[in-house]
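Asker: have a look; sequence and predicted model below, questions after that.
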Amino acid sequence: MRVSLFITCLADQMYPEVGESVVRLLHRYGCEVDFPELQTCCGQPAYNSGYQDEAREVARNLIRAFDHSDYVVSPSGSCTGMVHHYYPQLFENEPEWKAKAERLIAKTYEFSQFLVGVLGVKDLGAVFPEKVTYHPSCHAMRLLGVKSEPGELMAHVEGLELIDLPRKEDCCGFGGTFAVKMADMSEAMVCEKAANVCATNAGVLIGTDMGCLMNIGGRLNKENKPVRVMHLAQLLEEGVKNGERKHGK
């Protein structure tokens, strides 16, 4: 199975280790992974700021970058959600590009969605004996409908104790350009989210979007809270290594 990695801006610039974890796990299940270097941003920052013409140009470039791909997998529900939910709107008056956008949509998946829904993988043989809580990102949950997949993957991790996050459906306050335009409101939201994370007494916070993890992790760090912040792919890769050591593989 040939898969192209859609790394996203935040992973590329700030969390490259998340992309590495995704690639290693995909290789583990027989995927041949490539990285189209033509890819840049999905266009979401421009789109959210009202610059639709600029977002359209960026979107065209992403469509070109993955034109050859059989599957496109991303460690971000937000960027994947942008492609799925907003690309048809961007090209509603351009039939040729709308058709190209729809072809990209049909083969583009968020990481956990791809593992569970396409590869049929739920149990990776991972071991992670920690108390963990999970923040579901707004875009993955609401735009893509990614709800059960992360939980299904974590449910099969040996030793992992998943503690329900209070008010987990609430936004963390990042929202891309929202955090810049509405800084005071964004800060109030992330303070509440960080307090809810701490209320679980979990030692690890898991998420599927780097924007959320950066925002919540930054707040936890500012408050000197000893909570480790990880992307789901990092948790699974570390758990797989733990499992191999435990079972002598």
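Answerer: Structure received.
Asker: use CA for all of it now, contacts and neighbours both
Answerer: Fine.
Asker: can you give me the helices in this structure?
Answerer: Taking DSSP state H to define them, one finds helices in the chain at 9-13, 16-28, 44-48, 52-65, 77-81, 87-90, 95-106, 111-117, 138, 149-155, 178-181, 183-199, 210-222, 232-246.
Asker: and the fifth one, how far out from the chain middle?
Answerer: On the basis of CA atoms, centre = their mean, to the nearest Å, helix 77-81 sits 7 Å off its chain's mean C-alpha point.
Asker: about what we covered before: and Ala126, which of the helices of the chain is closest to it?
Answerer: helix 232-246 (4.1 Å; CA to CA).
Asker: now the closest one and helix 16-28, what's the angle there?
Answerer: Counting by axes from the mean of the first three to the mean of the last three CA atoms, to 10 degrees, helix 232-246 lies at 60 degrees to helix 16-28.
Asker: okay, now the one to match up with it:
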Amino acid sequence: MRVGLFVTCLIDLMRPEIGFSAVKLIEQAGFEVVVPPAQTCCGQPAYNSGERRIARDLAEKMLREFEQFDYVVVPSGSCGGMIAVHYADLFADDPELMGRYGRLRAKVHELTDFLVNVAKVELSPGHFVGPVTYHDSCAGLRELGVKLEPRALLAQKGVEINEMKGCEHCCGFGGTFAVKYGNISTAIVDEKCENIRASGADTVVLGDLGCILNIEGRLRRTGDTVTRVLHIAQVLAEDI
């Protein structure tokens, strides 16, 4: 079966290695992976900024490019949430688009959700050394319900998890929130970084690159050059 991989803007531009890890995991699960070369943004930044026309245009573009696939996999809770939840608002006034979107929506999965609930993978123990702590990104958790899946996959790989205090609390990124409300964002991510340190793990793992950039950036700016911040695809594929 064919999987359309929605790479996301941030992964494409900032950490393409995460995309390659996602491809490896999906292919190892027995699926053909296709990455439509013309894909761009899911429209979330425009949507969050009130630019509905731009967001609608991008949503229609995404729909055209991905509705052909058996499944659509997104290695990001944030972009996955935009596609799976908020496109319904953008298409609400167009029955034809809503019908097409409804068929697409049923095929959209965040990466770990796909691996656990669709592919039903059984991963072999890997060579990762040391405990990790896991950060639940807001959109992945609250919009897509992703909670147990990443932890189940890490357990399959034999990775020890030290749960941090407030693992479900926001990291402060929130897309344009971090730009509009910098001081509040900084206070939120400072608390997240402190909880990561207090967990006793030297690695924090998560499923959203926006959170990765925000957390890693703050750790480095405050002098922490040791704590690793990794996307779960990298850990599962052992691309670290």
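Answerer: Okay, I see it. Here the structure is a predicted model, which means the values were calculated and not measured.
Asker: if we can go back for a sec, and of the helices of the first structure, who's closest to Leu38 of the first structure?
Answerer: Shortest distance between Leu38 of the first structure and the helices of the first structure, using CA to CA, is found for helix 52-65: 5.2 Å.
Asker: next, the residues that contact the closest one from outside, please.
Answerer: Helix 52-65 of the first structure has contacts (CA atoms under 8 Å, 6 or more residues apart in numbering) with 36-47, 87, 90-91, 97, 100-101, 104.
Asker: switch the cut-off to 10 Å
Answerer: 4, 6, 35-49, 67, 82-83, 87, 89-91, 97, 100-105 (CA atoms under 10 Å, 6 or more residues apart in numbering).
Asker: mind reading off the mean deviation between it and the second structure?
Answerer: Relative to the second structure, and after both are superposed, helix 52-65 of the first structure has an average distance of 0.7 Å to its aligned residues, where the measure is mean CA distance after the TM-score superposition for the first structure.
Asker: show me how far that helix is from its chain's centre.
Answerer: Distance of helix 52-65 of the first structure from the chain centroid (CA atoms, centre = their mean) equals 20 Å.
Asker: and stretch 140-158 of the second structure, by the same measure?
Answerer: Using CA atoms, centre = their mean, the distance from the centre of stretch 140-158 of the second structure to the centre of the chain it belongs to is 11 Å.
Asker: got the buried residues for that stretch?
Answerer: Applying a neighbour-count criterion of 16 or more other CA atoms under 10 Å, the buried positions in stretch 140-158 of the second structure are 140-141, 143-144, 146-147, 149-151, 153-154, 156-158.
Asker: filter the contacts of helix 52-65 of the first structure to the buried ones?
Answerer: For the contacts of helix 52-65 of the first structure, burial is judged from neighbour counts taken by 16+ other CA under 10 Å, and it is met by 4, 6, 36, 39-47, 82-83, 87, 90-91, 97, 100-102, 104-105.
Asker: about what we covered before: most packed of the helices of the first structure?
Answerer: With neighbours taken as mean count of other CA atoms under 10 Å, the helices of the first structure reach their highest mean count in helix 77-81, at a mean of 26.
Asker: list the helices and strands it packs on?
Answerer: In terms of contacts (3 or more CA pairs under 10 Å, 6 or more residues apart in numbering; DSSP states H and E), helix 77-81 of the first structure is packed against helix 44-48, strand 71-74, strand 108-110, helix 111-117, helix 138, helix 210-222.
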